[in-house]
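In: Model the following, please.
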Amino acid sequence: MSRILGIELRRSGALLAGTATAVIGVAGLYVLALTGQTGLWDQQWNLLAVFQRIMLVVLWPLALAAGAWQAGRDRRSRIEELLGTTPAPGWRRLRPSALATALCLTTGYLLVLVAGAVKVATTAGYPGSGWQAVTAVGVLALVAAGLLGLGLGRLLPYAYTPAVLGAGSLACLLAAIEATKLDDATKPGWALLLPYFTSTISEFQAVGGAASAGQAWWLGGLAVGGLVLYLATNRLVRTLAVAPPALGLLLAAPMLTVTAFPVDAAAVAEVCTTDGGPRVCVTAAHSRKLPMLVAPARQALRLLAKLPNAPTSVHEAVPVPTRPQPASEAWLDADNLSSAGGPAELTARILAGAGTPLCLRNEDSDYLAVLRARAVTAAWLYGSHPVPGPALAPAEQALRDTMWKAFIAQPEAEQQRRVAAVRAAGLDCGDQAAALGIGAGR
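Out: The predicted structure is shown next:
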């Protein structure tokens, strides 16, 4: 069997399909480096596994077309009738081709994981939970496409079948992206039946075990159905090929109502300093960034000490509802932790809103007004205006300069009262722009 498989690997299109999977997948990962967007997948093993699944929107039609092309090899070579006269059962002759296709597609998919792992290993702290299952289901999805392509290619042995299957499935999958947009992305419902994920997740989320198990049932049934369709030698057995996908769909149905991307409790758990100084904490997902945060965070605490009831520790605030902010803590948005340009800018971002994260109460909140109030607050605490950070548009900077001048024209005690009011508003997700009282219409 191993000798036959080796011949199959050398002479069939399976090896080419696996190679194309690896090349396109690796290119899909690293092309984001050109625009600095590798953060979509290189911060955590979970993110890498999910991003690979997103790329199946392209890789799945490729595998489907490759399987159909492979199935038509005997017909293209005009040896179909000759092979039909051999005494060996047809399924035995076709089995190595199916095995080679599955093996090559699996290897190609895993090579993409290995290529991404090179970068993830240098940046990830907490690996995330469940990524192994996500990867395994991705492999199963790709193998299912290859086997289904083999089955459909043998059922419809025409020259145009691979092209129609590849282009048609790609068009359908792209259309499904738009059709499956939901208000609650954590509960995608029937979109979980697609071979790919329609969106990525944050480093604070995981793919639920129930979702992965349901997808495995469905895609496994699809793979078995494609294999039966390919190996079948009579019409009755081919008709029975619909049974495995139907059973898989039945077993997968409960996953359609679950929360597919729950908050990962281990990812949002805090990791804190233990050196005896003021506590500085980050989430486990960003544990590698704790050393770079310590000095800027403690500098921010020294500057915040001029406020009454000043905070005594700094904590990363995650973008999920966990707990109310205590008055004794200064919080830093997780996005700011990742995007700050240096220690001085990181200190300034902690001081924005006097140590409170950005919070908009409803869709009618004046987003820019809140940002301006937080910037003025940061400048007052930092001791200079503007604070370190990216350059703004001239018109926006001029507006903030005007607000700053109006604010420092107030008596010192009134300035302190207003900054404290901004912090109090931020602790309760109130209107920080109104609390500052400086700006257009105030």
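
In: CA atoms for contacts and neighbours, from now on please.
Out: Will do.

In: Just list the residues touching S77, thanks.
Out: Contacts for S77 (CA atoms under 8 Å, 6 or more residues apart in numbering) come out as none.

In: check contacts around Q416.
Out: L307.

In: would it count as being in a strand?
Out: No: checked against DSSP: H, G, I helix; E, B strand; the rest coil, Q416 lies outside a strand; its state is helix.

In: count of residues packed around L392?
Out: L392: 10 surrounding residues under other CA atoms under 10 Å.

In: Pretty sure it sits in a strand.
Out: No: secondary structure of L392 (three-state DSSP): coil, not part of a strand.

In: separation between G67 and Y158?
Out: According to CA to CA, to the nearest Å, G67 stands 13 Å off from Y158.

In: ugh, wrong one, I meant A267
Out: Remark: distance between A267 and Y158 (CA to CA) = 51 Å.

In: same check, this time on G146
Out: For G146, the distance to Y158 - CA to CA - is 17 Å.

In: neighbour-wise, which of these two wins?
Out: Between G146 and Y158, counted using other CA under 10 Å, the more crowded position is G146 (33 against 14).

In: by contact count, what packs against the strand or helix carrying that one?
Out: Here G146 sits within helix 131-155, counting by DSSP states H and E. With contacts taken as 3 or more CA pairs under 8 Å, 6 or more residues apart in numbering; DSSP states H and E, helix 131-155 sits against helix 45-54, helix 56-71, helix 90-123, helix 161-179, helix 209-231.

In: and the angle from the shortest one to helix 90-123?
Out: Using axes from the mean of the first three to the mean of the last three CA atoms, to 10 degrees, the direction of helix 45-54 lies 140 degrees away from that of helix 90-123.

In: so what secondary structure elements neighbour helix 45-54?
Out: helix 90-123, helix 131-155.

In: this one next, for a side-by-side:
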Amino acid sequence: MTGRILRIELRRSAALGIALLLLVIGTVLLLSSTRFFAGRWMQLAVLARSTLVVLLPLALAGGAWLGRRDARYRVNELFASTVRPRWQRVVPTAGALAVTVVTAYILVFVIAAGWVVPTAGYFPGATIVVTAVGVPALIAAAWLGMAAGRAVPRVITAPVLAVVGFVLVGLVPEWASAPGTGAEIGQPRPEPAGVLLLPAFTGLDDFQTIATRVSLLQALWLVSLAATGLLLLGAVRRRAIAFAVLPALLGVAVALPLLPAGGARGAAVVDPVAIELVCDNDGPQVCVTRAHAALLPDVVGPARQALAMMSAKLPNAPVRAVQTQQVTYWARLTSDAAPPRHSADTVVFDTPTINWVGRADLSGDYFLPSLLDAVWRQECGDQSVRGDVYRARTVATAWLTGQLPAPQPGSDPAETARLESAYQALVSLPEVEQRRRVAATREGALECRDDELVALLPADQP
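Out: Presented below is the predicted three-dimensional model:
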């Protein structure tokens, strides 16, 4: 009997329309951001979770709209006069809404996976767990919305819940990490652990993942919240309403003390498999990380071209090129996340831009110069770069290519003149002296000695 009612609800209630709305909006949100997850499963999982900022308020509002159905058709008193308990009548409707919103969420993920499967070279197991947290989140939102719609059967209930849900899920984490005041002005405040009770998650480096412990604790809390929503939906007496709140309270009591502080920053950990190197050895070795294995065919050519240009002019030139293994988002999370220092025979290049199909976007002319510039860089612990250091790197790279890069639109004419003067001063020296100075610059860069690096510039330059 219950199964037949469930099928009727799936066909005739507003549950299907609510799910279609979630499907369309979730798909549009993800497919408008394909370049941020194409070829990378974990990034897709995180972006799927980020869509909850919009999908959860919609599920709340949809549940409220469905929850006021009995009052809208004025059948509350009729149903209350039957001998069947209320929970038997609400379970099929609640089940239909849960099935449809979960199906919509899964379909959004499956559709977006079409931009990952063709080029993904690594599937982190945590992808399933990270994505699955959205399931109890949507069910909880839908059932709480139904309970609110039943308790306050007004037309305005659904839009008010949508606004409240968006403020809670989307804006509260932003406020929690807003810059402080006084001595902390300009610095983000550490987010309290309670922020992780909200399931939406944004901002993750390609080499990071969400700790499985955090995802499981979030799922535990959300399942308990969904149970509270269902119990509130079926509650009639005050004692039943008070009892309905217990699962959510127990979920908070268990999960909150175990969740890390710092919000998303505290939940993220470096994935050691993602930063493993995958190499092409058919010539000078070129390596990329496993998370970006699909980029290897694209970067091999430019990387070997850069190595050839270095070996033609630079003494003790690098003989292999390796993609950086550094976590760039939020700088380094811990000292353990610092990438290994490579030897002098290795040049470490930054991750190229990834296009909407998960391949390296080399349409511009920036990648080869960035490879050449990488020979003057080393992981020195300080992420800031002085102006004179940047200028010395630019001049040294121009010495390799034989010309300075064209000035960018809006660049400072005085800085352009300084670069031109420094470059002409270098190339006007005897060739042996040029090689000696550039070799000293390379050595200074490898040893993180900026003074030796900037010695390439004329003495009269600031």
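
In: Looking at the first structure, name the residue matched to A440 of the second structure.
Out: Counting by TM-score structural alignment, A440 of the second structure corresponds to A421 in the first structure.

In: gap between that match and W190 of the first structure?
Out: 47 Å.

In: These two: which has the busier surroundings?
Out: A421 (21 against 12).

In: With adjacent residues omitted, what lies nearest to that one?
Out: With sequence-adjacent residues excluded and distances taken as CA to CA, 6 or more residues apart in numbering, A421 of the first structure is closest to A435, at 5.5 Å.

In: Relative to L103 of the first structure, how far out is that neighbour?
Out: Distance from A435 of the first structure to L103 of the first structure, by CA to CA: 63 Å.

In: and what of H315 of the first structure?
Out: Taking CA to CA, one finds H315 of the first structure at 47 Å from L103 of the first structure.

In: between these two, which one's more packed in?
Out: H315 (24 against 16).

In: Return the residues in contact with that one.
Out: Going by CA under 8 Å, 6+ apart, H315 of the first structure touches 280-282, 329-332.

In: Tabulate those (TSV), appending distance to P308 of the first structure and secondary structure.
Out: Listed next are the contacts of H315 of the first structure as TSV, based on distance: CA to CA, whole Å; DSSP: H, G, I helix; E, B strand; the rest coil:
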residue	distance to P308 of the first structure	secondary structure
V280	20	strand
C281	22	strand
V282	25	strand
E329	13	strand
A330	13	strand
W331	17	strand
L332	20	strand
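
In: ok, so of the residues you listed, who is nearest G214 of the first structure?
Out: G214 of the first structure has its nearest neighbour among these in V282, at 33.7 Å by CA to CA.

In: in the first structure, which residue is closest to the centre?
Out: For the first structure, T200 is the residue whose C-alpha lies nearest the centre (CA atoms, centre = their mean; 2.7 Å).

In: what does it align to in the second structure?
Out: Match for T200 of the first structure (TM-score structural alignment): G203.

In: Kindly report the same for T106 of the first structure.
Out: In the second structure, T106 of the first structure lands on V102 (TM-score structural alignment).

In: what do you get for S212 of the first structure?
Out: Checking TM-score structural alignment: S212 of the first structure goes with S215.

In: ok, that match - contacts?
Out: When contacts are counted by CA under 8 Å, 6+ apart, S215 of the second structure touches 129-130, 133.

In: so stretch 135-155 of the second structure matches what in the first structure?
Out: The alignment of stretch 135-155 of the second structure onto the first structure (TM-score structural alignment) spans residues 139-159.

In: got the buried residues for that stretch?
Out: 139-155, 157 (16 or more other CA atoms under 10 Å).

In: now do stretch 365-374 of the second structure
Out: 367-369, 371-374.

In: which residues are in contact with it?
Out: Applying CA under 8 Å, 6+ apart, the external contacts of stretch 365-374 of the second structure come out as 302-303, 306, 310, 347-350, 352, 393-394, 396-397, 400.

In: didn't W45 of the first structure look like it was pressed against G130?
Out: No: contact between W45 of the first structure and G130 fails when scored by CA atoms under 8 Å: they sit 9.3 Å apart.

In: Settle it for me: which of the two has more neighbours?
Out: Set side by side, W45 of the first structure and G130 show more neighbours around W45, with 26 against 17, by other CA under 10 Å.

In: Alignment lookup: that one to the second structure.
Out: Per TM-score structural alignment, W45 of the first structure is aligned with W41.

In: Please give me every residue in contact with its match.
Out: W41 of the second structure neighbours (CA under 8 Å, 6+ apart): 113, 116, 120, 122-124, 127.

In: What ranges does the stretch 301-442 of the first structure have for its strands?
Out: With DSSP state E, counting those that start in this stretch as the criterion, the stretch 301-442 of the first structure has strands at 313-317, 329-333.

In: Mind giving me the packing neighbours of the last one?
Out: In other words, strand 329-333 of the first structure. Against strand 329-333 of the first structure (3+ CA pairs under 8 Å, 6+ apart) you get strand 313-317, helix 343-351.
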